[in-house]
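Colleague: my questions are about this predicted structure, shown below with the sequence.
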Amino acid sequence: MKRTLLVTVAAFVALTIGVWAFQSEPRGIGQALAIAAPPPGPPVPEASVVDQDAPYMEACAREGLNQSECVGRLIWFKATAGNDRFHTYTFQQRIGVLVDWFRVLRADQRDDRFWAWGIINDPACCKPGDPDCPAKSAEETYGFDWCPGDDVLLKYVGKPGYVDPACGLKDAALDPDDPHSQGGKIDQRASACDLKFGTSTGALGFRKFPNPRFDAAKWQALNGGNASWSGFNASKAAATGIESDSRVSKLADASVEPPFLIGTSCGSCHIAFDPLNPPADPAHPKWENIKGLIGNQYTRMSELLGSGMPKSSLEYQMFAHARPGVTDTSAISHDQINNPGTINALINVAQRPVFKGESVTKWRKTNTCGTEKDEDKCWCEPGRNGKCWQKSTRDDDTTAIFLGGQKVVLPGVHHILKGGEDSIGALEAIQRVYFNIGSCSEQCWVNNFTDMRQLDPEQRGFGQTAFNIGQCRRDCPNFRAVEDRLQNILDFFASAESDESDLFAARANQRKAKNPAATYTRADLAADLDKEFGKGAVGRGQTVFAANCARCHSSIPESVGGAFANRDFAAPNDAHPRKVRNDFLGNDQPTAATEVGTFRCRALHSNHKPGHLYMEYASNTLHKQPPVADIPERPELKDGGRGYYRNISLVNVWATAPFMHNNAVGPEICGKPANKDNDFHRARYVGADGQLLAAQPDCVRYDPTVDGRFDLYKRSMFELLHPKERGSKRTLTNADLLLDVGIRPLDGKTEKPLGGFGQVKIAMGASAGFLNGLEYKQLVGDLFLAKRHPEQLEKTGRKALQPTLLEIADEVLKNPSRFVEILREKRDFLSANYETCTQEIENEGHRFGEDLSEADKKALTAFLATL
């Protein structure tokens, strides 16, 4: 009985989740590594015929960035911090989700790349064979774009000895207040080589590195040449003739090495088109059209990261369903909660609120450990002079931002991410982003993930565990290379590149492009908005905003700035060297998800909880935040500070529609690429029965122009203020799921299922959120206990579930071919007891303003467009 039930359990896992196909791996890979003393100096990169940093330096000059801000910008755009190995091997082989980098980055589809994937073409790169392109054919570049620095990089494909361009980084001046610089006298920063820049792939934020293990002869035999990756990406069924192999390719193993290792920088999600100066053609932008911080509202990062998976795979349907501009920050570090969120728009960062008195446990810089010998409390980097960190709990942390060359020390820490989860400091929040994109995975955190196939609660990998920041610092040189330059990145965040992009300024640029003498002022904008939305609309809208919105969407409370009714929300900060807007237009305070009423699953994100992966990046104050009692989920899903949202700043809201943390309020946007295989738009509108409506509104094609952004803003504002006109949106699977379940031995080239299980099809239209949030491990364990050890089930307080669990177990054992139907019949039971978030309609809530008059709704729309 036990063996039969365990086989059934294994089948259940494959059916109901099948998510990340973890393979076993030695634990604690980093603990045994010894850190050698630093070398005398970094190696010197080989000179390229084209200076790949030139356009970045020109952008720094255009924006008036100082040295530190410019270095931070370069790192933000280029540094992968070693995640090329993660994205080439670990993600595929350890986590089981396949990225088809050639599909995403192939040069012959460069002109369609933005429309398909929402990513932004690098203006410095070119399609091989185009006029003036140094590469005359795709054979030279293995099918990729040619980019500056490739004359050097391509020589090292299949060979050792490549010196990364990051080795040549010219660091900013030392901060004399940094304890590690000994008063600004000693440069003890880790080698910039470990930032790992590589060269561009042709898409900004995506970087390539030569693979020294590449075998040209094997590659050419497999693909018929260098320009195509067709054999590498082809399913194994072509070679084996086995049907299930049609869903597996060489992307999943290392039997053939690709020519490049691909890494991503933080900019891969945050680089975007400048609202003040959008490109004439989004597929062919110029450098002046690009900003690094606003956040890419078109990116299809989820589909990109699942680009090597068939639509029929459960992994793809669970992973690749976020809207454009939205990504699930716990998709890789999966927490079994369906919680996609928009890319953070880093606008007017210098005015972002900080919070005093929060209890924070973290590592802080010091110049000695004294007699402390415990490396979990204090550690000094070998070969350095007093470069130490000490872990302690304090409530007096500050945030330093350099403005106009002057250091401004703000008392307190920021609340970052949608629920404020990153709350131990801005520098640490930046560092955590590198983990989220794959840096230091094997040294630090991949073994703290949940192994989705591990069903034994006594074994490592059953659930998440917290990774140790101190151990990561000790064992991962990429961590140290980034950490030593975090202040440069934060300085970039506070630089002119994050300043507000006002609609009046965008329209002024439009007019100047046609007539250099043309002008357009804030007053001109107000006059035009009054014409469009009604006489006096802007002034009336300010009154409506003060009375109805400012409580949450002002960073300056009335106790500090006076009554909202008398407030100029666009007033500049006169103490700021650039006179940026004083009000961040968001208070960053935690607000109960039930008060806002929006899709609550994101608020239940759990990676920051005590004992979970990113525990050390959340403050003690956040961990102790009281549960939101009226969230309609089980009590154990509300602990650890969950259930809250940090409201979103309304600075430049005219340029960042659709709305809410999941971009669900407003029209659905899409790219409509020429290659229909890369058209990822899916129907979302459902009827009262939760099923897709036959007639779906057409999606709005990406339009980063000033007029396009403003039109999308107006349509999204209408939906925001007219909840009954929104319709209902729900994400369903958009392909049949084919699952190979159980043991399938071969009879020649024919697979024959054993134990009643074979290939199972889950019909298109299943709830993606339900699949994402099913606590299948708890369910599997309870099924076993109900059948074999009911007394243990009683100890867990789940005795009342035993009758239904026995019914499920008995029916599955008797009729395994009805497995899917059985689960469907018990859907309500599963949702009530084994689902992490039961909300499925994604565009509900935020009904504030619903009861305003139509005139006031138009006035509010007009006023917000001026902010």
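Modeller: Yep, it's here.

Colleague: C-alpha only now, for contacts and for neighbours.
Modeller: OK.

Colleague: can you pull out the strands in the stretch 301-450 of the chain?
Modeller: For the stretch 301-450 of the chain, applying DSSP state E, counting those that start in this stretch gives strands covering 326-327, 341-342, 360-366, 378-380, 388-394, 398-403, 406-411.

Colleague: to clarify, my last question referred to the stretch 751-867 of the chain.
Modeller: Taking DSSP E, counting those that start in this stretch as the criterion, the stretch 751-867 of the chain contains strands spanning 759-762.

Colleague: what sits closest to Ser312 if chain neighbours are left out?
Modeller: Leu737 (4.5 Å; CA to CA, 6 or more residues apart in numbering).

Colleague: count the neighbours of that neighbour for me.
Modeller: The burial metric for Leu737, expressed as a neighbour count using other CA atoms under 10 Å, is 24.

Colleague: is it true that it touches Met764?
Modeller: Yes. Using CA atoms under 8 Å, Leu737 makes contact with Met764 at a distance of 6.9 Å.

Colleague: got the contact list for Pro279?
Modeller: The neighbours of Pro279, taking CA atoms under 8 Å, 6 or more residues apart in numbering as the test, are Phe273, Pro285, Lys286, Asn289, Pro704, Thr705.

Colleague: out of those, who's nearest Leu525?
Modeller: Thr705 (17.0 Å; CA to CA).

Colleague: residues contacting the closest residue to the closest one other than its chain neighbours?
Modeller: Taking CA to CA, 6+ apart as the measure, Thr705 lies nearest to Pro278, with 5.6 Å between them; neighbours along the chain are not counted. Neighbour list for Pro278: Asn289, Ile290, Pro704, Thr705, Val706 [criterion: CA under 8 Å, 6+ apart].

Colleague: the structure to be compared is supplied as follows:
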Amino acid sequence: ARAGDPGGGTYEDYARALTRGDPVRRLGMDTWFFWTAGNQAFWGRAFPVATRGEVDALRLLDARTVRRADRFAVLGTINDPGCRAPSGPDEFGFLLDLCTEPQDPQQKLLYGEPTGVIGMRKFPNPRFDRDRWFQAGGAVRYLSQTRENFDPTLEPPYLIGLSCAVCHVAFDPLRPPADTAEPAWANLAPTIGNQYLRESVLFTLRSSPREFRWHAGQAQPLGTSDTSRITNDFINNPTTINAVFGLPARLAIRTYEVVSSDQAAFIRGMVEPIPRDLLNTSPPQMLTAHGLMDGADSVGLALAALRVYCNIGGIDYPRFLASLPTADNDYTQQPFDIAAAKANPNGLWVATEPRMPALQAFLASIEPPRLARAPGGGRFLSDPPALVHRGKIVFARHCAHCHSSKHPDPNIQNPDERRRAYERLVLAPDFLDDNFLSDDRRYPLPQIRTNAARALATNALEGEIWQSFSSETYKGLPPAGRLQRLFNPLAPSRPISFELPAGGRGYYRTSSLIGMWATAPYLHNNALGFTTLDPSVEGRMQAFDGGVRKLLWPRQRLGRASVQRTISSSILTDPLGEPILVPLPDGRRIPFEVPAGTPINLLANLHPRDLPAVIAAYARGGPQAALAEALRRNLSPDFVEDHGHEFGTELPDRDKWALIAFLKRL
């Protein structure tokens, strides 16, 4: 059940209300908000050094980069209610938020200190040399470094780590803030998913419109995360940051998937209750729910959460780095070795894994937001009862098969009887109670027909970095079929046909519709609708209306205009911003010019091993020849972002409006 009004002025007040004083839930909540699993070593030092200061969370937090008052608009991050804007430099010269809420010293050791941004934690750098710092020029020198004069030996005083909260905590639809720059704790929803986050800014803040990567960053939709940006599969596939609601209902519909004997071995050694979900069959089977859009995380939610910590540089970042594709290993991933990470009794896997049951208990305690409970929500629920009733009938006939975790008796096979059974189910007053509003099953992409990029991700395949976190069932999925008549941005009269590969790719699982009124835009890539920076009920309903109209009336979609394109001419660079040069027959080397209006995913979905052929095409015939070669070698030649999921679009308008009247009540 949802806790009472968090009220109060401190995190302690907020946590006490949300967890109702339950110590297990409190451990889970603190883990969600504060636990970095040691990734401060990665984000605080390894990543800034590897990118020569291009990606540096500490730089992002300094008020000279973005002021506290501007963070929400510029970064989409949520300001920590326990902090305020700095009045001057700290002892090391940084302009960081002042955070004054009392913190237990033991908690500070485990979780670091607040930074002013929810989900970003500050830890002392054990390699910091105070004398060297000030001799080198302190914070002014550190912040003014460029790629060209970056000093990897200048250790900052702080390391910044990231917790789950940086992506998943945002404003509570039932208690929106009066000021988005200064929310109270009571204004925050732990699992709504940050629809406002501008993730790409962290990675492109220091790039310019002259660089192609800047354009790719600008095109990333708000509220999405490209979770394979670092564990690179060379497909540009930012995905909506999921809301986490209805976890008990999701767990109630888990299904068994086959796992390998090695996976079964480490699952048996995990903290309860995980091993109870493992069947000692031959081959072994694991009872699992899914979180990722493609259903790749298929060996249980605990391991899915642990993989996320690994994926953002926590737990064992040297092993994580060794698994990444680089030029040194011909851009080939290496499987992350769970057994080796677990083998260190003092390691962060051993410290993180026992927190997973508490984390699950906390997440399971969060109730979804209902529009009826929102301030002024009743104004949007004045539909005639007959219209809502009709909407339920439409939902039963056209949506509930996939978007419900409650289903009629499977023995009812007669189509008319089954239709009536679905109608009785949806019309029941308890239909929404404990209903995940999804069957949590995978469906082949040619059936769904939404953009293919996320379904083509490779990281969980056999031999790839996260192979140990996906089931044998996933890796053994049959080919999903062929995509037909995809838009060809270079020759619109010649549509693209693309055969989907086997081995796990080519599927999407059903997304939950819980809290749909509050979670626009829609589809896995946030392509339907828009994100307002207004978290009020009115702002959310405006976004809901814009998204649901496009969902049910496809002619209102952007279609070909949703193809992400460069805004101006630019040059192709490597990840550090160094220009990629094209050798010409006369011996000259010129920058790889990308014309204005180029579809971003022509180049963003290109494997580095294919880049020499594209460069050679440029040398022969210029940019257009290079783009044609890039299209031939494209890993996901699906460029329209907002197509697909046209279920129900053939309904008469009166039924669509009735359906909308019901959808906003979910």
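Modeller: That came through fine. Nothing here was measured: the structure is a model prediction, and the numbers come from that model.

Colleague: give me the distance between the counterpart of Glu257 of structure 1 in structure 2 and Glu54 of structure 2.
Modeller: In structure 2, the residue paired with Glu257 of structure 1 according to TM-score structural alignment is Glu155. When distance is defined by CA to CA, to the nearest Å, Glu155 of structure 2 is 15 Å away from Glu54 of structure 2.

Colleague: then Lys342 of structure 2 would be within a strand, right?
Modeller: No. Secondary structure of Lys342 of structure 2, determined by DSSP: H, G, I helix; E, B strand; the rest coil: helix, with no strand assignment.

Colleague: what residue of structure 1 matches up with it?
Modeller: For Lys342 of structure 2, the aligned residue in structure 1 is Arg473 (criterion: TM-score structural alignment).

Colleague: and the equivalent of Gly648 of structure 2 over in structure 1, what does it touch?
Modeller: When structure 1 is aligned by TM-score structural alignment, Gly648 of structure 2 is paired with Gly849. With CA under 8 Å, 6+ apart as the criterion, the residues that contact Gly849 of structure 1 are Asn548, Leu721, Lys857.

Colleague: where do the helices sit along the stretch 101-250 of structure 2?
Modeller: Read by DSSP state H, counting those that start in this stretch, the stretch 101-250 of structure 2 holds these helices, from start to end of the chain: 105-111, 130-136, 138-144, 165-168, 199-204, 212-219, 247-252.

Colleague: most tightly packed of those?
Modeller: Each of the helices of the stretch 101-250 of structure 2 was scored by mean neighbour count; the highest is helix 165-168, a mean of 25, by mean count of other CA atoms under 10 Å.

Colleague: re earlier: possible to save the contacts of Pro278 of structure 1 as JSON lines with neighbour count?
Modeller: Rendered in JSON lines, the data for these read as follows (neighbours: other CA atoms under 10 Å):
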{"residue": "Asn289", "neighbour count": "18"}
{"residue": "Ile290", "neighbour count": "23"}
{"residue": "Pro704", "neighbour count": "24"}
{"residue": "Thr705", "neighbour count": "22"}
{"residue": "Val706", "neighbour count": "20"}
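
Colleague: quick one: mark the members of these that sit in strands.
Modeller: With DSSP state E as the criterion, strands contain Ile290 from among these.

Colleague: let's have the contacts of Pro278 of structure 1 in CSV, adding distance to Leu305 of structure 1.
Modeller: Listed next are the contacts of Pro278 of structure 1 as CSV, based on distance: CA to CA, whole Å:
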residue, distance to Leu305 of structure 1
Asn289, 26
Ile290, 23
Pro704, 24
Thr705, 27
Val706, 30
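
Colleague: which pair of the contacts of Pro278 of structure 1 spans the longest distance?
Modeller: Spatial extent of these (CA to CA) is set by the pair Ile290 and Val706 at 14.1 Å.

Colleague: quick check: buried residues in the longest helix anywhere in structure 2?
Modeller: Selection of the longest helix in structure 2 by residue count, based on DSSP state H, yields helix 611-632. Using 16 or more other CA atoms under 10 Å as the burial criterion, the residues of helix 611-632 of structure 2 that qualify are 611, 614-619, 622-623, 625-631.

Colleague: name the residues that touch that helix?
Modeller: Here helix 611-632 of structure 2 makes contact (CA under 8 Å, 6+ apart) with 490, 582-585, 592-595, 602-603, 606, 637.

Colleague: for those, name the two members farthest from one another.
Modeller: Using CA to CA for every pair in these, the one that comes out farthest apart is Pro585 and Pro637, at 30.5 Å.

Colleague: so the two - more neighbours on which side?
Modeller: Using other CA under 10 Å, the more surrounded residue of Pro585 of structure 2 and Pro637 is Pro637, with 24 against 9.

Colleague: skipping adjacent residues, who's closest to the residue mapped onto that one from structure 1 in space?
Modeller: Structural correspondence for Pro637 of structure 2 with respect to structure 1 (TM-score structural alignment): Thr838. Closest residue to Thr838 of structure 1 apart from its sequence neighbours, by CA to CA, 6+ apart: Ser831 at 6.6 Å.

Colleague: that neighbour and Phe462 of structure 1: what is the separation?
Modeller: Distance of Ser831 of structure 1 to Phe462 of structure 1, computed by CA to CA: 21 Å.

Colleague: would you map the strands across the stretch 401-550 of structure 2?
Modeller: With DSSP E, counting those that start in this stretch as the criterion, the stretch 401-550 of structure 2 has strands spanning 442-444, 482-486, 496-499, 507-509.

Colleague: winner for burial among these?
Modeller: Comparing the strands of the stretch 401-550 of structure 2 on average neighbours per residue, with mean count of other CA under 10 Å, the densest one is strand 507-509 at a mean of 26.

Colleague: that strand vs structure 1, average distance?
Modeller: Strand 507-509 of structure 2, aligned to structure 1 and superposed, deviates on average by 0.7 Å (mean CA distance after the TM-score superposition for structure 1).

Colleague: that strand packs against which elements?
Modeller: For strand 507-509 of structure 2, the contact count by 3 or more CA pairs under 8 Å, 6 or more residues apart in numbering; DSSP states H and E identifies strand 442-444, helix 445-448 as packing neighbours.

Colleague: can I get these in a markdown table with distance to Leu663 of structure 2?
Modeller: As requested, these are exported to a markdown table (distance: least, CA to CA, whole Å):
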| stretch | distance to Leu663 of structure 2 |
| --- | --- |
| strand 442-444 | 22 |
| helix 445-448 | 20 |
